[in-house]
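Engineer: Make a model of this:
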Amino acid sequence: MAVATIFRQVFHFLSFLCLLSITFSDELQTLLSIKTAFRDSNTRIFDSWEPNTPLCNFSGITCDSNGFVKEIELFNQNLTGLLPLSSFCQLKSLESLSLGKNYLHGPVTEDLNKCFSLKYLDLGINFFSGSFPDISSINGLVYFLMDRSGFSGTFSWNSLRNMTNLQVLSLWDNPFDRTQFPTVILNLTKLNGLYLSNCSIEGNIPDEIGNLVELTELVLSENYLIGEIPRTITKLTKLCELELYFNELTGELPPGFGNLTSLEDFDASRNHLHGNLSEIRFLNKLKSLQLFQNQFSGEVPPELGDFKYLVDLSLYTNKLTGPLPQKLGSWADFIFIDVSENFFTGPIPPDMCKKGTMVAVLMLQNNFTGEIPDAYANCMTLIRFRVGKNRLSGQVPGGIWGLPKAELIDVAKNDLEGPITSDIGKAKSLAQLLLAYNRLNGELPSEISKASSLVSIDLSFNKFLGKIPEEIGELKQLTSLQIQGNAFSGSIPDSLGSCHSINDVNMAKNMLSGSIPPSLGSLPALNFLNLSRNQLSGPIPGTLSSLRLNLLDLSENRLTGQIPDSLLTEANNSSFTGNLGLCNEKIRGFWQCSQQSGVSGHLWMALFCLAFATIAMLASLVAFCYLKKKRQNIGERSLKEDSWDLKPFHVLTFTMDEILDSIKQENLIGKGGSGNVYRVVVGNGKELAVKHIRYTDDRRKIGSSTCILNKRGTKCMEFEAEVQTLSSIRHVNVVKLYCSISGEDSNLLVYEYMPCGSLWDRLHSCNELELDWETRYDIALGAAKGLEYLHHGCDGPVIHRDVKSSNILLDEELKPRIADFGLAKIVQANSMKESTQIIAGTHGYIAPEYAYTNKVNEKSDLYSFGVVLMELVTGKRPIELEFGEDKNIVDWVSGNLKTKESVVRMVDPAIPEVYRESAIKVLKIAILCTARLPTLRPTMRNVVQMVEEAQPRELVRVIE
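Structural biologist: All right, here's what the predicted structure looks like:
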């Protein structure tokens, strides 16, 4: 009997071992099938997953005490492919599955419910699609992480009902369908981390939020929450982090809010909160306080000056008054302060950089008084120093000019005096120097040329004097030079012609003399040139004719000679007034150049003497020009003699020879910074536009891009950018690039021809053509669709970076095409947040984030397009004198939103009243696009939808 019993026990044991062996074998095969599912992943995590290796030794695998798979840790392993849920859920002991921060895509199916033993599930930061399934069966979850995973549609909040052990729920950044605050969550009383930002939750925050007393982190930001912050939130005394920003919350901070004494991070910015900040005085563990863009009033509690841990304070755009605590930021490793756009008074706290960690001081547009504290001259970590638009006085401490990491120094619109010291040469990172409207004086030091990162200099309306340093031409990244309203004297440096990135030069209202340097005509990006109200003499250089200027003002000088006819198409008559020696047959009020009576006797005597003395030289010059012209014509006729390489991007109905034969003077229709443009008619009658970029054997600038040129292999970044961008684009609202033709010394780009020019021409230039609102609306919608395709319809977002009305071309039916992609950038798929620091764009269209980061992305295109919409609605240019100094169309529109009547007055009077409603809707879209903060701007996809909804009623009736 005993033997039989022992036999049975041995039998059962052997059976168990056999079953166990089969189970282990099954789990091994399951893991190997998972490896196969991720075979296309660029990862080394699976190198140890081999059949002869014990599965518990696999990388990322943890087994339980019985040797079964308990945890799979594959976080941030570059996994790609579909999620093999059926395989994962075959592991019956699996309690933890971590697949976050990978490149997984496709749907997540209801097979997930078979993983019923899971306690930890992380699918966050992936690229899944569709809705997330009901997972009610996994009711033992303790940690559920699904943030930024790409899910959409309706989320089954009720599937969380029985997850009573849940401690962390993270669903942020998933575009679910809009829903009221999910009350099922309010019963999950063990929660200590709740992250629901950007989950499309609307309505009020329920009073029952106070039931979740174990919460240490509550994140409800970027939703559609309304109403007041409930008083019951003060029961959550364990809270360390409370994020409510970017909602529509109203009211005051609830009484008792100061009970949340464990708070370290509090962000309720971008709401409509008001009242005072008295409750904040009790929160002495705060590290970060973000309450910007609300309507708070009253004084900052003085207790903030004693907060020992505070390192980050943002209170900008409120109605706060009184002084800031003078000990503010002096205790901890203070990093950042932004209290701009309030009504603060008193001195700037002196010790915010006491620990040597300060990165940004932003105190714009207040009523601060006194001097800039000397301590900031030694703040070597400082990147942004902005104290403009205050009432500061005294001298700027010399060391501030030379802060080695400073990218932006803004002290404009104060009452500061004294010079810019030679320390400026140490500012190797400085991109923007904004000093306008002070009493700064002295000469501009030549050491400014050593600040080689400078992009924008604004010294306007100060008391600077002396010569403009010749060394200024060494600033190769400079895009804007504003020195108007000073006492600069001497000549304009010829070296300025070396600043090939510059697009805006304003030297008006100085004492400059001598001639206008012809080198200014070699600035390919120059859009705005104002040299008015000086003492400049001599002729207007013919080289200026090659520029594509949106504004030219040479008035009130001592210029002589003929006004080049080519400049008359780019500026109105007032650009030349006040120059008694100028002549032109086409402008009323000027002498005709053929009439001797139009020129003074002294001038004719001087001209006669000069002519007699230089007759031989002129004869030689004529001969030289004749020979040069002859050579050019021969060169144009003999383009075919060079070696050419044609790359077609569409089916071509013309030959390369037809293009090459047509590159000649009589077909020239335009000149730009990157080359000449020709109108070509091929044999079948089709019209084409050909951009001809000719190079020489040297290194120079073309447009805003560096071109390295040589006989063996010409390389131009701008040419390559335009070809790369346009060759892959197929859209009715983007100009079509038929082919590129590359030669040894030049390149040709062959586009479809746009017979009606640009939107700028039709709205603003001498070719101005009255556009009815229906046409303007069609242009707005078509251009929006073109940009939408660039941002959302390509393999990776294409950032245009120079959206403006002159880059929106019109066909014979006035249908728009986005054009000029010389500055475009394709964002790589593996870097969706990528931006570029190459300064690009045109003054008046450039997004304000340049002032903060010098970076652009898709949101920068949105801002520029918003300016175009404002042009269409108002009929005005981006920069007009009526807007005031330092103001543009965005400022002008923002300042006229006070009443309904003032809004209506902004609409172009040429637009009939029946269409005013539609025009105002488009203007509202423009305002959204030009929001100061990039995150507040819509996407181009949203813009297209909004423009479609703004369709004029008359058009709707016709369609119906």
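
Engineer: make it CA atoms for all contacts and neighbour counts henceforth
Structural biologist: OK.

Engineer: Next one: residue 231 from residue 798, what distance?
Structural biologist: Taking Cα to Cα, to the nearest Å as the measure, residue 231 falls 47 Å from residue 798.

Engineer: give the contact list for the closest residue to residue 70 other than its chain neighbours.
Structural biologist: Distances taken as Cα to Cα, 6 or more residues apart in numbering place residue 94 nearest to residue 70, at 4.4 Å, with adjacent residues excluded. Taking Cα atoms under 8 Å, 6 or more residues apart in numbering, we find residue 94 in contact with 69, 70, 71, 72, 115, 117, 118.

Engineer: Please pull up the helix or strand immediately following the top helix by length along the chain.
Structural biologist: Ranked by residue count, the top helix of the chain under DSSP state H comes out as helix 2-37. With elements assigned by DSSP states H and E, the helix or strand that comes after helix 2-37 is strand 61-63.

Engineer: possible to save the contacts of residue 94 as JSON lines with secondary structure, neighbour count and distance to residue 362?
Structural biologist: Converted to JSON lines, the contacts of residue 94 look like this (DSSP: H, G, I helix; E, B strand; the rest coil; neighbours: other Cα atoms under 10 Å; distance: Cα to Cα, whole Å):
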{"residue": "69", "secondary structure": "strand", "neighbour count": "23", "distance to residue 362": "54"}
{"residue": "70", "secondary structure": "strand", "neighbour count": "21", "distance to residue 362": "51"}
{"residue": "71", "secondary structure": "strand", "neighbour count": "20", "distance to residue 362": "48"}
{"residue": "72", "secondary structure": "strand", "neighbour count": "20", "distance to residue 362": "47"}
{"residue": "115", "secondary structure": "coil", "neighbour count": "25", "distance to residue 362": "52"}
{"residue": "117", "secondary structure": "coil", "neighbour count": "20", "distance to residue 362": "52"}
{"residue": "118", "secondary structure": "coil", "neighbour count": "26", "distance to residue 362": "48"}
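
Engineer: Could you also give me the structure for this second sequence? I'd like to compare it with the first:
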Amino acid sequence: MSRSLCLVLLLFIPLGLCLNQEGRYLQQLKLGFDDPDGFFSDWDDAVADYTPCHWSGVTCSEQGSGFVEAVDLSNANVAGPFPTVLCRLAGLKFLSMYNNSINGTLSDDLATCRSLVYLNLAQNLLTGALPESLSQLPELRYLDLTGNNFSGDIPVSFGLFRKLEAISLVDNLIDGMIPAELGNISTLKQLNLSYNPFSPGQIPPELGNLTDLEVLWLTDCNLIGPIPDSLSRLGKLVDLDLAINKLTGPVPSSIAELSNVVQIELYNNSLIGELPVVGWSKMTALRLIDISMNLFTGTVPEELCSLQLESLHLYENELGGKFPEIISNSSNLYELRLFGNRFSGSLPKDLGKNSPLVWVDVSNNLFSGEIPASLCKNGALEELLMIHNSFSGEVPATFSKCLSLTRVRLGYNKFSGEVPLGFWGLPQVTLLELVENSFTGVIEKSIAGAGNLSTLNIANNNFSGELPDEIGFLDNLIEFSGSNNRFSGSLPASIVNLEQLTKLDLRNNGFYGQIPAAIDSLKKLNELNLANNKFSGSIPDKIGELSVLNYLDLSGNQFSGKIPAGLQNLRLNQLNLSSNALTGDIPPVYAKKIYINSFLGNPGLCGDIEGLCDVKNVTKSVGYVWLLRSIFVLTGSVLILGAGWFCFQYRNFKNSKESIDKSKWTLMSFHKLSFSEYEILGALDEDNVIGSGASGKVYKVVLSNGDAVAVKKLWGGSKKGENEDLENGLGSSPVVDNGFEAEVETLGRIRHKNIVRLWCCCSTKTCKLLVYEYMPNGSLGDLLHSTKSGLLDWPIRYKIAVDASEGLAYLHHDCVPAIVHRDVKSNNILLDGDFGARVADFGVAKVVDGNKKGGGDSMSVIAGSCGYIAPEYAYTLRVNEKSDIYSFGVVILELVTGKRPVDPEYGEKDLVKWVCTTLDQKGVDSVFDPKLDSCFKEEICKVLNIGLLCTCPLPINRPSMRRVVKMLQEIGSLNPTKFATKDGKLTPYYYDDLSDHGNVA
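Structural biologist: Purely as a prediction, here's the structure:
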């Protein structure tokens, strides 16, 4: 009876009481985490065997004892502090929390996980110092703390690890020295400290004691000095990466002792001297070597090229001489990049015969001779880049069958002969550049097969004949440059089918006939240059419907008739209709002295431009001459009598208002104007000044039609002592002398709803004016950091962030070449009456070439504003899009916090560091602007996340501007986002917008 009663009672005992102690520990972990995706949904009490062994991410020992051996929370999207309760699991050997939002610091309690063998906390939000006690874990073999925000030194105690085989501290904020004590970890096989802002220091020679080491990655660790000979003792080393440092001296000959090494990366250092001539033959395992972007001289050793290499990067050094023929024997060679050296002679004649070449770049050298016909023998060649050499001869006929080619650049050489028939129609080619050679023959009809071709540049050759109709089949063609050839015939009617075309340059040929009437089909055409041909007939009025056209040159032809009125609809930066047979009046928009050279050589043209019309029309009779003389005498008398009165009045006028000689001003417009320059000039008095700074003054001018414009009047030179921003975001330009040209060049050719509109510019020799659309709500910075900041609720701030990001994305991704603003800040974001945002002040903007060494253009001085300047820009003076992204991230942090980018309350920190510190110490609520409604907390957290991503210390970890736009838009959409927030804790947005170090010409 008692047994039956006990059994009945047992049925009513809650199952949770049956869960063993280890299960309860794991439930404590669960309670400490935010779990938006429900990873822990099956971590409950309903277990059949009293253990948590069947829970997600939990693995128990095979003996059936129920002891937890492994906890894997990788990619679980959970957030919270590190759960030290895990160390109560006595048998825990494996712990991975990779790619979550584990925050806070690591405490010394982690040392109580005595059984731990594998610990992966990579890609989280951990901060503070690395715990010294980690080395007390007696069984630890694998330690990965990559992608966190650890700072300070690597503890000297790390040299005490007993069994550690792999350690990765990549992409943190560790700023001490690399400790020599790491050389004491005799068991170590992998050491990866890359991408940390270490203090400048040498590679510790003690690392040569790690005789079991297989991987040594010290990329971008601020290393200086020579490569120590001691590394030659790393006999088991497979992968050596010392790239992106400041290493000096030669490559030690002892490197040849690394007989097992497969890959060597030394690119982007300051290494000098000649490469070791002998010893390479010992390195039989070597397959990939990159010593590019250094200062190496001399020739390339034969022994190095005799190895079975797969990838050889020697670009941007000072190497010279003839390249070794023996490289042709490398049966696995798929990549050869030699550009930017002084190599001479011919390329190895059998190059590619025995190897599956994919990428070949030998640009910018002194090579001569013919292209090796065997380059594409194995049918894998994708990129062939040979520009700026002295190659000669013809394109090998075998290239007609190289169907794998995607990019071909043979420009600026001495090639001749006809291009092989099939070469014109390679199906995968996107870029075909044959510019500046001596090619002859015609463009073959086979070009119809080049369905992916986007850029065709065959300028400056001797091509002849007519353009085939098949040219109109290239649906993806964006640029076609065929200038300075011997083409003839009329333009094929099919050319109007090229709807993606942005540039058509056929100047200096022998084309004749008329421009196709349906030219308006080319809606994306930005540049049309048909100068110096034999075109005739009238200029189609439909050219005026090409809304984005800003470069039109039809000079040196036989066009007749009137200038079509439709041209007035265009916003042209350059117009040239000179040397034709045009007649009639010049359209009023172009009847200005600035355009006089655009119409010269058209005897039948006349307009109200001084010096254009033939004065013989005015002096046909002696009576007219007599009448003119009488008028001059009378006028002279009046002028003499009035001179004294004028001088008296002028003296009084000068005391009351700045005088302006309106007749000497030149106006260049970029949009259709409803006002004249005289309306602007007449309103530039002190009563209308709304801002003043280092580059000049800004005036608000109310026009006669009631509209308003903002006028920036640049100083003749820099005014010392005035460095404050100009009101309304038309701020100061650090380089005043170049600011006008930069602003006109940039804003004059771009169009976007979130870029401030430049109506026109007016200039004399001593003064320059820029006329913009007026933004009634001024600049974001002025409004956000004033007593009026209450006007900016969260929906408005979010809208401003989206608008500004779209404007910057247009500059980075849609402008060709890309434009970097270089001074992104809240004072350069203007707000219209509805708080729509426009990016403004392009006085220091730069066009950038993404293929340049170092990933950007070098600047002579830093441009930008304190608190917004990306850290790498400040010490490298190299500018690219990532610099703007950092600055925009600071703007986002301003919108979220309501604080300035620099402020005394931060001490020596700036806003970025203040936000990171405050998040760690006080939580997310402490960084929000108290003026913001807490009901928007979730959205604000997500936007804050984006700001933190944009301000990552390493440029490579910042998302592209296009990605930023997408992330911001996702927040405001109804679709699920990739963010999750709960109780103010953040989950980062991970992205794949990364690029390698390759620098391809």
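
Engineer: Residue 491 of the second structure versus residue 470 of the second structure, what's the distance?
Structural biologist: According to Cα to Cα, residue 470 of the second structure stands 12 Å off from residue 491 of the second structure.

Engineer: Now do the contacts for whatever residue of the first structure lines up with residue 345 of the second structure.
Structural biologist: Alignment note (TM-score structural alignment): residue 345 of the second structure maps to residue 322 of the first structure. Neighbour list for residue 322 of the first structure: 298, 299, 300, 343, 344, 345, 346 [criterion: Cα under 8 Å, 6+ apart].

Engineer: Look at the fifth one and give its secondary structure.
Structural biologist: Okay, so that is residue 344 of the first structure. Here residue 344 of the first structure is recorded as strand under DSSP: H, G, I helix; E, B strand; the rest coil.

Engineer: Identify the residues contacting stretch 62-72 of the first structure?
Structural biologist: In contact with stretch 62-72 of the first structure (Cα under 8 Å, 6+ apart) are residues 24, 27, 56, 60, 61, 91, 93, 94, 95, 96, 97, 98.

Engineer: most centrally placed residue in the second structure?
Structural biologist: Most central in the second structure under Cα atoms, centre = their mean is residue 881, positioned 3.3 Å from the mean C-alpha point.

Engineer: Please tell me how far that residue sits from residue 621 of the second structure.
Structural biologist: Relative to residue 621 of the second structure, residue 881 of the second structure is positioned 66 Å away (Cα to Cα).

Engineer: And residue 452 of the second structure, by the same measure?
Structural biologist: Distance of residue 452 of the second structure to residue 621 of the second structure, computed by Cα to Cα: 66 Å.

Engineer: Looking at these two, which one has more neighbours?
Structural biologist: residue 452 (18 against 10; other Cα atoms under 10 Å).

Engineer: Now which residue in the second structure aligns to residue 475 of the first structure?
Structural biologist: By TM-score structural alignment, residue 475 of the first structure lines up with residue 498.

Engineer: before we move on, what about residue 234 of the first structure?
Structural biologist: In the second structure, residue 234 of the first structure lands on residue 256 (TM-score structural alignment).

Engineer: Just confirm its match is within a helix.
Structural biologist: Yes - counting by three-state DSSP, one finds residue 256 of the second structure located in a helix.

Engineer: burial measure for it, as a count.
Structural biologist: For residue 256 of the second structure, using other Cα under 10 Å, the count is 18.

Engineer: and if you look at residue 604 of the first structure?
Structural biologist: As a measure of burial, residue 604 of the first structure has 13 neighbours, counting by other Cα under 10 Å.

Engineer: In contact with it, which residues are there?
Structural biologist: Contacts of residue 604 of the first structure by Cα under 8 Å, 6+ apart are residue 596.

Engineer: Wasn't it part of a strand?
Structural biologist: No - checked against three-state DSSP, residue 604 of the first structure lies outside a strand; its state is helix.

Engineer: just to revisit the earlier point, quick check, nearest of the contacts of stretch 62-72 of the first structure to residue 192 of the first structure?
Structural biologist: Lowest distance from residue 192 of the first structure to the contacts of stretch 62-72 of the first structure (Cα to Cα) belongs to residue 96, with 19.0 Å.

Engineer: which position in the second structure aligns with that closest one?
Structural biologist: Alignment note (TM-score structural alignment): residue 96 of the first structure maps to residue 94 of the second structure.

Engineer: What's residue 607 of the second structure aligned with over in the first structure?
Structural biologist: With TM-score structural alignment as the criterion, residue 607 of the second structure pairs with residue 584.

Engineer: hang on, the earlier thing: would you reformat the contacts of stretch 62-72 of the first structure as TSV and include distance to residue 18 of the first structure?
Structural biologist: Formatted as TSV, those follow (distance: Cα to Cα, whole Å):
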residue	distance to residue 18 of the first structure
24	10
27	14
56	19
60	27
61	23
91	18
93	19
94	22
95	25
96	27
97	28
98	31
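
Engineer: now, which of those residues sits nearest residue 122 of the first structure?
Structural biologist: Taking Cα to Cα as the measure, residue 122 of the first structure lies nearest residue 98 of those, at 4.7 Å.

Engineer: can you count the residues close to that closest one?
Structural biologist: 18.
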